[in-house]
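A.B. asks: what follows is a predicted structure for the sequence shown.
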Amino acid sequence: MAQVQLADGVLNYQFEGPEHLPVLVLSNSLGTDLHMWDTQVPALTAHFRVLRYDTRGHGGSLVTQGPYSIEQLGQDVLALLDALHIEQAHFCGLSMGGLIGQWLGINAGHRLKRLIVCNTAAKIGTLETWNPRIEMVLRDQQAAMVGLRDASIERWFTPGYAAGNPEQAKRITDMLAATSPEGYAANCGAVRDADFRDQLGEIKVPLLVISGTHDAVTPPSGGRFIQENVAGAEYAEFHAAHLSNVEVGAPFSRRVIDFLLAREE
């Protein structure tokens, strides 16, 4: 693990793969850390230098007063790229990471080669979804995080996957219980306030949208909306719930690799 110094704290990251390969940034979902991508790293590092990081408020990265904004989280990515002297990179983000990817595509497309957004939407949830959760987490702190962890198995994985892969499901959901309550609530505010529905047409970089057929958090309709509103965007859908990268594994990695290595026509 390594860290870069931001103006208000440190951002935790991990850089893997041969230095001569193009850089691929991976951005985690709300309530997880950079290890949510462990399944993908062996396949991805055969083709890319993989840069994973803990989003502000998660893992080993800084926890500052919230609420955050997706713009703030996107600026953190740009600061990380600047600190590592990376002019351009591919970007793949899931859920909240997909919102960060949309912001980057809209506002900093010149820093991206290709963009992948997974299990996300241009707008996720409503005030009625997010505000009670934020209030509960700030009130009950660690007890709330444990409760969210226990409920997340049904949201993050299909019943068949959770039953057949209990250790993997526990490894991922334990990340939620370990997340800072203050950081989690601040990021919930960022997701709550993000709405890119009227800005998607500004994304000009090659885009792949990935959805999970059984994703109740960000249903395929949200992914289709993004794909339909970005010129030339591609779409893929897997038999999975919210964390499709974990649940699908190798086919997910292969689709990512094929898209990122595709030649421009």
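C.D. replies: Thanks, I have it. These numbers come from a predicted model, not from an experiment.
A.B. asks: from now on I want contacts and neighbour counts done on CA atoms only, so please keep to that.
C.D. replies: Noted.
A.B. asks: quick check: residue 22 vs residue 49, distance?
C.D. replies: The gap separating residue 22 from residue 49 is 6 Å, by Cα to Cα, to the nearest Å.
A.B. asks: ok, the two, which is more surrounded?
C.D. replies: Taking other Cα atoms under 10 Å, residue 22 and residue 49 do not tie; residue 49 has more neighbours (21 against 18).
A.B. asks: just give the nearest non-adjacent residue to residue 130, would you?
C.D. replies: residue 192 (6.1 Å; Cα to Cα, 6 or more residues apart in numbering).
A.B. asks: host element of the one you found?
C.D. replies: In this assignment (DSSP states H and E), residue 192 forms part of helix 181-193.
A.B. asks: alright, now check it against this:
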Amino acid sequence: MTSQTRTAITTGDGVRIAYRFDGDETKPVLLLSNSIGTDLHMWDGQVPALTEHFRLLRYDARGHGASDVPSGPYSLDRLGRDAVELLDALGLQRVHVLGLSLGGIVAQWLGIHVPERVDRLVLSNTAAHLGPANQWDRPIAELLEAPDMQATTDMFLRNWFPADMLEERNEIVEGFRRTLLATRREGVAGSWAAVRDSDLRRTTALITSPTLVIAGEHDTVTSAAHGKEVAATIPGARLTVLPTVHLANVERPTEFLDAVVTFLREQP
């Protein structure tokens, strides 16, 4: 297996986006897109299994990890173009895409707006719309006024993991805690604005890529009902519901990987 440390591209609006490859250059490329408050390491536990079949392209979304953190609201169009510009810079014409949470919203945008770049699409623990839009204004304002990321970190972890994983001070959970605490507030607030301002409930019907939707039975962020709505709107989409909260890849990695790899390796 080949791998590399993070390097970066610069987008058309001057933002540095960090990325890395893992896996054999001869295998099909799988682009991984992250949730808010995480970096490309949110997939670390899945890298060994996924690189048996794919060359992984992971990146830190703007506002996160080693990527730049512009202030102000982000738009879904801009986040989607970041991914397209990354593919362009790396000379990748067509890839599989797996996105979770906001990463799943970005993945939907890719399937809608650049279908020629998307082979198969996996949308995990995500939604086409999380409204009403004004419910996001107060959390964004409070975060930007907060002294640090502590309260937001605690909130994210409660939303991401079941109580037993939190109570036992699971080392994987603690890794996510460290990442959240190191994340700049402007990146989270800007990303929340992208979620606030996006509504794909009608346009997801334009997705033509074979699509698998994974939902969490106990997910309180993007509920199983959100996943069912997405799967019902995308022509021919399949739905898998796992007994998880929000980060299904971390909580139930075996079931998650089985669903993803089986779908992505399926012959047309």
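C.D. replies: That came in fine, so what should we check first? Remember, predicted model here, so these are calculated numbers, not experimental data.
A.B. asks: so where do the strands sit in the stretch 51-200 of the first structure?
C.D. replies: Along the stretch 51-200 of the first structure, counting by DSSP state E, counting those that start in this stretch, strands occupy 89-94, 112-118.
A.B. asks: what range in the second structure matches the longest one?
C.D. replies: The counterpart of strand 112-118 of the first structure in the second structure, counting by TM-score structural alignment, spans residues 118-124.
A.B. asks: distance from the chain centre to the matching stretch, please.
C.D. replies: 11 Å (Cα atoms, centre = their mean, to the nearest Å).
A.B. asks: mean deviation of that stretch from the first structure?
C.D. replies: In the superposition against the first structure, stretch 118-124 of the second structure averages 0.5 Å from its aligned positions (mean Cα distance after the TM-score superposition for the first structure).
A.B. asks: which residues in the first structure does the lengthiest helix in the second structure align to?
C.D. replies: Among the segments of the second structure that qualify as a helix by DSSP state H, the longest is helix 76-89. Taken onto the first structure by TM-score structural alignment, helix 76-89 of the second structure occupies residues 70-83 there.
A.B. asks: what's in contact with that stretch?
C.D. replies: The contact list for stretch 70-83 of the first structure, computed with Cα atoms under 8 Å, 6 or more residues apart in numbering, reads 4, 6, 11, 55-56, 87, 99-101, 103-104, 190-191, 194.
A.B. asks: find the residue at the geometric middle of the first structure.
C.D. replies: With distances taken as Cα atoms, centre = their mean, residue 97 lies nearest the centre of the first structure, 2.4 Å away.
A.B. asks: what about the counterpart of residue 48 of the second structure in the first structure, neighbour count?
C.D. replies: Correspondence of residue 48 of the second structure to the first structure, assessed by TM-score structural alignment: residue 42. By other Cα under 10 Å, 14 other residues sit near residue 42 of the first structure.
A.B. asks: for the host helix or strand of residue 42 of the first structure, name the packing helices and strands.
C.D. replies: Using DSSP H and E, residue 42 of the first structure sits within helix 41-44. Contacts defined by 3 or more Cα pairs under 8 Å, 6 or more residues apart in numbering; DSSP states H and E place helix 41-44 of the first structure against helix 250-261.
A.B. asks: onto which residues of the second structure does the helix it packs on map?
C.D. replies: Residue span in the second structure matched to helix 250-261 of the first structure, by TM-score structural alignment: 254-265.
A.B. asks: which residue ranges of the stretch 101-250 of the second structure form helices?
C.D. replies: Ranges of helices within the stretch 101-250 of the second structure are 102-113, 137-145, 150-160, 163-167, 171-182, 185-196, 224-233, 248-251, based on DSSP state H, counting those that start in this stretch.
A.B. asks: one step back: starting from residue 245 of the first structure, give me the distance back to the residue nearest to residue 130 of the first structure.
C.D. replies: From residue 192 of the first structure to residue 245 of the first structure the distance is 23 Å (Cα to Cα).
A.B. asks: now for the contacts of stretch 70-83 of the first structure, which pair is the farthest apart?
C.D. replies: 87 and 191 (26.9 Å; Cα to Cα).
A.B. asks: neighbour-wise, which of those two wins?
C.D. replies: Higher neighbour count among residue 87 of the first structure and residue 191: residue 191, with 25 against 13, using other Cα under 10 Å.
A.B. asks: just tell me what the more buried one corresponds to in the second structure.
C.D. replies: Aligned partner of residue 191 of the first structure by TM-score structural alignment: residue 195.
A.B. asks: hang on, its match packs against residue 102?
C.D. replies: Yes: if you go by Cα atoms under 8 Å, residue 195 of the second structure and residue 102 touch, sitting 7.3 Å apart.
A.B. asks: distance of the match of residue 48 of the second structure from residue 170 of the first structure?
C.D. replies: In this view, residue 42 of the first structure and residue 170 of the first structure are 21 Å apart by Cα to Cα.
A.B. asks: and if you look at residue 245 of the first structure?
C.D. replies: 15 Å.
A.B. asks: the two - which one has more neighbours?
C.D. replies: Counted by other Cα under 10 Å, residue 245 of the first structure and residue 170 do not tie: residue 245 has more neighbours, with 25 against 14.
A.B. asks: who's in contact with the closest residue in space to that one that isn't next to it in sequence?
C.D. replies: With sequence-adjacent residues excluded and distances taken as Cα to Cα, 6+ apart, residue 245 of the first structure is closest to residue 252, at 5.8 Å. With contact taken as Cα under 8 Å, 6+ apart, residue 252 of the first structure is in contact with 238, 244, 245.
A.B. asks: ok, 10 Å please
C.D. replies: Listed by Cα atoms under 10 Å, 6 or more residues apart in numbering, the contact set of residue 252 of the first structure reads 39, 40, 210, 236, 237, 238, 244, 245, 246.
A.B. asks: from residue 225 of the first structure, how far out is it?
C.D. replies: Counting by Cα to Cα - residue 252 of the first structure and residue 225 of the first structure are separated by 20 Å.
A.B. asks: next: residue 180 of the first structure.
C.D. replies: The gap separating residue 180 of the first structure from residue 225 of the first structure is 32 Å, by Cα to Cα.
A.B. asks: neighbour count for the two, which is higher?
C.D. replies: Taking neighbours as other Cα under 10 Å, residue 180 of the first structure and residue 225 compare with residue 180 leading, 20 against 15.
A.B. asks: right, I'll leave it there.
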